[in-house]
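# Prediction below, plus the sequence it came from.
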Amino acid sequence: MRLLSDENFNGNIVRGLFLRQPSLDLLRVQDVNLLHVDDPEILEWAANNNRILLTHDRATMPDFAYERLFKNQEMAGMFVVSDRMSIRQAIDELLLIIEVTEQSEWDTKVLYLPLD
């Protein structure tokens, strides 16, 4: 699965994901020169590069995602991870999704975590 974490995504979660799955295909916006870029531009980059966006931003990012879908624009998917989840739970749930689903299953979808 190809992932992109947004600017404010918890770095401890990212590090934990890599510790548990070193071959994970995850980029941070900082890695691709998208630091301090507006949300719609991040979503555009993620769509163009077929990457599912990881975010904690429940306030604006999903609205921009739904706006893209309303305009029939591509979106590889978005996982909105509650910042109230423990780091361990966030890592466990993300790895479960990565292990049991395919990238294409998340096209045009916004998933809110925790799963329960």
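Received it, and whenever you're ready, just let me know what you need.

# only C-alpha atoms for contact and neighbour calcs from this point on.
Will do.

# where do the helices sit along the chain?
11-20, 39-48, 61-70, 87-100 (DSSP state H).

# which other helices and strands contact the first one?
Where contact means 3 or more C-alpha pairs under 8 Å, 6 or more residues apart in numbering; DSSP states H and E, helix 11-20 is packed against helix 87-100.

# So for residue 115, what's the nearest residue that isn't a sequence neighbour?
In this structure, residue 115 finds its nearest non-sequential neighbour in residue 93, 7.4 Å apart by C-alpha to C-alpha, 6 or more residues apart in numbering.

# and the one you found, how many neighbours does it have?
Using other C-alpha atoms under 10 Å, the number of residues around residue 93 comes to 15.

# on that earlier part again, which of the helices of the chain is buried the deepest?
helix 39-48 (a mean of 18; mean count of other C-alpha atoms under 10 Å).

# between it and helix 61-70, how many degrees?
Between helix 39-48 and helix 61-70, the angle comes out at 60 degrees (axes from the mean of the first three to the mean of the last three C-alpha atoms, to 10 degrees).

# Can you list the helices and strands that helix 39-48 packs against?
strand 52-55, helix 61-70.

# Presented hereafter is structure B, for comparison with structure A:
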Amino acid sequence: MTLNYILDENVDKLYLRQFRQRNPNLIMWVVGDPGAPPRGTLDPEILSWCEEHNFILVTNNRKSMPVHLAEHIAQGRNIPGIFILSDKLTIGQTIDELVVIAQASFDNEYQNQIVHLPLI
């Protein structure tokens, strides 16, 4: 299985550019892209979009995202997962981590979870 990622609009766009340059066969969108939620979309709505379109949210939102995820699950809903970026990793290290995760993951491996990068 290969995962699809969507970047929160507050994540530096350098992640997107470098990810696409290194891995043109993997999917990474950003909030505001055509087909993605528009910029300014509230976090609960982004989680609903992720559920509907099967994308993992990549964000640096450590504060409110756990609350939003808990509310989403309490409504009987599911999402593929949320990955929280680490400021201890370089952009290149983060991209390498996301590529390995995308290519080596099982179906629903991160469902309804918040995962802090790096995994190891």
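That came through fine. Bear in mind that the values here come from a model prediction, so they are computed numbers and not experimental data.

# With both chains overlaid, what TM-score comes out?
Once the chains are laid over each other, their TM-score by TM-score structural alignment, normalised by the length of structure 1 reads 0.89; 116 aligned residues with a C-alpha RMSD of 1.5 Å.

# ok so, going back, show me what the residue nearest to residue 115 of structure 1 lines up with in structure 2.
Aligned by TM-score structural alignment, residue 93 of structure 1 pairs with residue 97 of structure 2.

# you'd agree that match is up against residue 118?
Yes - judged on C-alpha atoms under 8 Å, residue 97 of structure 2 makes contact with residue 118 at a distance of 6.9 Å.

# returning to that earlier point: go through the helices of structure 1 and name the closest to residue 76 of structure 1.
helix 39-48 (5.5 Å; C-alpha to C-alpha).

# which residues in structure 2 does the closest one align to?
Helix 39-48 of structure 1 corresponds to residues 43-52 in structure 2, going by TM-score structural alignment.

# quick one: that stretch to structure 1 mean distance?
Mean deviation of stretch 43-52 of structure 2 relative to structure 1 after superposition (mean C-alpha distance after the TM-score superposition for structure 1): 0.8 Å.

# Alignment lookup: residue 31 of structure 2 to structure 1.
With TM-score structural alignment as the criterion, residue 31 of structure 2 matches residue 29.

# OK, contacts around its match?
Residue 29 of structure 1 is in contact with 4, 5, 6, 7, 35, 42, counting by C-alpha atoms under 8 Å, 6 or more residues apart in numbering.

# mind checking how far the residue lying farthest from the centre of structure 1 is from residue 116 of structure 1?
Distance from the centre of structure 1 peaks at residue 71, with 20.5 Å (C-alpha atoms, centre = their mean). Here residue 71 of structure 1 is placed at a distance of 31 Å from residue 116 of structure 1 (C-alpha to C-alpha, to the nearest Å).

# same question, residue 9 of structure 1
Per C-alpha to C-alpha, residue 9 of structure 1 is found 21 Å from residue 116 of structure 1.

# Compare neighbour counts for these two and give me the winner.
Neighbours around residue 9 of structure 1 and residue 116, counted as other C-alpha under 10 Å, are more numerous at residue 9. The numbers are 19 against 4.

# Leaving out the residues flanking it, which one is nearest to the residue nearest in space to the middle of structure 1?
What sits nearest the mean C-alpha location of structure 1, by C-alpha atoms, centre = their mean, is residue 54, with 1.8 Å. Residue nearest to residue 54 of structure 1 in three dimensions, not counting chain neighbours: residue 5, with 4.6 Å by C-alpha to C-alpha, 6+ apart.
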